[in-house]
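# missing the sequence, but the structure's below:
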């Protein structure tokens, strides 16, 4: 029997226990899933960074730590975590992110906020077609690629940027420092879907924000540290950036005194762009355990050097 430790918050256990067991059963796995296994007997750990587990060293037989979160920045530097670490790439989470991003891109594209604000003034204003609205997606991992492809299908000319070269049909792909300059030039809407690493911190700063056309709009469902907050606020105040929709922040919940709350050109959402979905994430976890038992490569294995 495969011994699996569930190391997340108590409310997660209540939500996930039965769907996880169903996922294991459907995958033909004989799993003993608990929150209280003896650490040295555990084969796999299902993990969330906000749970109680901080020291992995007692898990001497553990074959892999399987995260319930897409982001691993809170655990990737843990020196006691010496076994393979897999992040969550959940089809349900991906679908949720695609829907959220597409909705907010269309909200900006169609100028829905202005239409609502002036609905009693009868001020007709016809938006351009999607083909006339360049969009740039920073980050072409699983989530970024899915969002970029959906926006391209909607007719937007989409440029994607990544640290390393990528080829995606229908997307103009850029990479590296020069590619970032090209990706930002002309982008009327920018979507941030990069991981949180030292290399991506403050990716949008005073210099990069200045490369955008005046009046560009920012959407950040990725990670809070991707944006230099002071630089973004200055760009919003000057009109260089017309509006920002922000779902993630350096400190969460966003402190009540933060300027983002009161800024007329900022929309704050409470980290809801994408959430791990119980049933589909259980299927991903089950598949990775099946792979581990079969000696096959794990899905979504984290590169410790890159940090994701």
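On my side now, so go ahead. Note that this is a predicted model, so its numbers are computed, not measured. Numbers count the residues shown, from 1 in each chain.

# Only C-alpha atoms from now on, for both contacts and neighbour counts.
OK.

# Show me which positions of the host helix or strand of residue 92 end up buried.
Taking DSSP states H and E as the criterion, residue 92 maps to helix 91-109. In terms of neighbour count (16 or more other CA atoms under 10 Å), helix 91-109 has its buried residues at 91-102, 104-105, 108-109.

# for the stretch 151-300 of the chain, what spans make up the strands?
Remark: strands assigned in the stretch 151-300 of the chain by DSSP state E, counting those that start in this stretch are 158-162, 172-175, 189-192, 216-220, 241-246, 266-268.

# For these, give me JSON lines that also has mean neighbour count.
As requested, the strands of the stretch 151-300 of the chain are exported to JSON lines (neighbours: other CA atoms under 10 Å):
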{"stretch": "strand 158-162", "mean neighbour count": "26"}
{"stretch": "strand 172-175", "mean neighbour count": "20"}
{"stretch": "strand 189-192", "mean neighbour count": "25"}
{"stretch": "strand 216-220", "mean neighbour count": "23"}
{"stretch": "strand 241-246", "mean neighbour count": "22"}
{"stretch": "strand 266-268", "mean neighbour count": "17"}
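
# next up, a second structure to put side by side with the first:
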């Protein structure tokens, strides 16, 4: 049996351990402090403490339990091993649903309706067709591509930006630093789905968001490290941004003293844009373990140089 150690700062870890032991008999499952864990060949993790992975000398594979891997790559003592991430249909569908809800919030002027409700003010708001709104997807990976296609199917003008040009039906593609400003200038609702890398850390700042048209909105469900929250707050208060849906933050949970909670035009959600089911996480880890043992190509292998 392959020995797997689960570790890190996630409330899903205990659930993963219980289900893996019950339903995956070909795996010998440990938590990081249990006897025998030191001999693990595979580490399944989320936000492991720096240096924790180096404690397991027999590791052959590091497997994230989610789509993001920046929390693993930041470890200065990270062993030079293959790293895989989880990309499952339920995660993709869930993310697209969250983005569609967020886009509708601004497209249908429901943000104004919610503000009016707090004021006990009955006031009809203008309604425009989806074709009147330009939605820009910042990051066209698996999640961004699916969201872009779905928004296009709903009639929105969809544009996407990525490091390299992508061909997606009914989506206008922009690529590279030279086309970023043009992409931003034509975007009414900006959706961030970038991976977190050295190049994208802190990208949602005044400099970038200031290039959006006045009155644009932000939907942030990428990574917390993209966000410069004080810049977003200032731009909303100044009216350059009409509002923002923020699902991920620089530090989580969001501090109860943060002014983001009370800003009327900022909608805070607690990192719930999407999540993999326990079964889909374990299925992908199990499949990659099979591939590892059979010396077959691994699924969703991370390019450590790119950061995703």
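Everything's here; your move. Quick caveat, the model's predicted, so the values are computed rather than measured.

# quick one: TM-score?
The TM-score (TM-score structural alignment, normalised by the length of the first structure) is 0.89; 303 aligned residues with a CA RMSD of 2.2 Å.

# hang on, the earlier thing: got CSV for the strands of the stretch 151-300 of the first structure, with distance to residue 135 of the first structure too?
Shown next, in CSV, are the strands of the stretch 151-300 of the first structure (distance: least, CA to CA, whole Å):
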stretch, distance to residue 135 of the first structure
strand 158-162, 5
strand 172-175, 10
strand 189-192, 5
strand 216-220, 10
strand 241-246, 14
strand 266-268, 19
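
# just the helices in the second structure please.
12-23, 70-73, 89-107, 110-118, 142-153, 180-185, 206-209, 229-238, 278-294 (DSSP state H).

# Adding distance to residue 159 of the second structure, write the ones you listed out as TSV.
Listed next are these as TSV, based on distance: least, CA to CA, whole Å:
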stretch	distance to residue 159 of the second structure
helix 12-23	35
helix 70-73	26
helix 89-107	14
helix 110-118	23
helix 142-153	8
helix 180-185	7
helix 206-209	16
helix 229-238	22
helix 278-294	30
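
# My read is that residue 298 of the second structure contacts residue 292, right?
Yes: under the criterion of CA atoms under 8 Å, residue 298 of the second structure makes contact with residue 292 at 6.9 Å.

# Over in the second structure, tell me which residue corresponds to residue 84 of the first structure.
Residue 84 of the first structure maps onto residue 82 of the second structure when the alignment is built from TM-score structural alignment.

# nope, residue 43 of the first structure is what I meant
The equivalent of residue 43 of the first structure in the second structure is residue 41 (alignment by TM-score structural alignment).

# Grab the nearest non-local neighbour of its match.
Of all residues not flanking residue 41 of the second structure in the chain, residue 59 sits nearest, at 4.0 Å (CA to CA, 6 or more residues apart in numbering).

# and if you look at residue 12 of the second structure?
Using CA to CA, 6+ apart, the closest residue to residue 12 of the second structure is residue 278 (7.7 Å).

# Please name the residues that touch that neighbour.
For residue 278 of the second structure, the contacting residues are 12, 15, 16, 19, by CA atoms under 8 Å, 6 or more residues apart in numbering.

# hang on, the earlier thing: the residue nearest to residue 41 of the second structure matches what in the first structure?
So, by TM-score structural alignment, residue 59 of the second structure is matched to residue 62.

# Can you tell me how far that match is from residue 214 of the first structure?
52 Å (CA to CA, to the nearest Å).

# Out of the helices of the second structure, which gets nearest to residue 34 of the second structure?
Of all the helices of the second structure, it is helix 12-23 that lies closest to residue 34 of the second structure, at 12.1 Å by CA to CA.

# Perfect, I'm done here.
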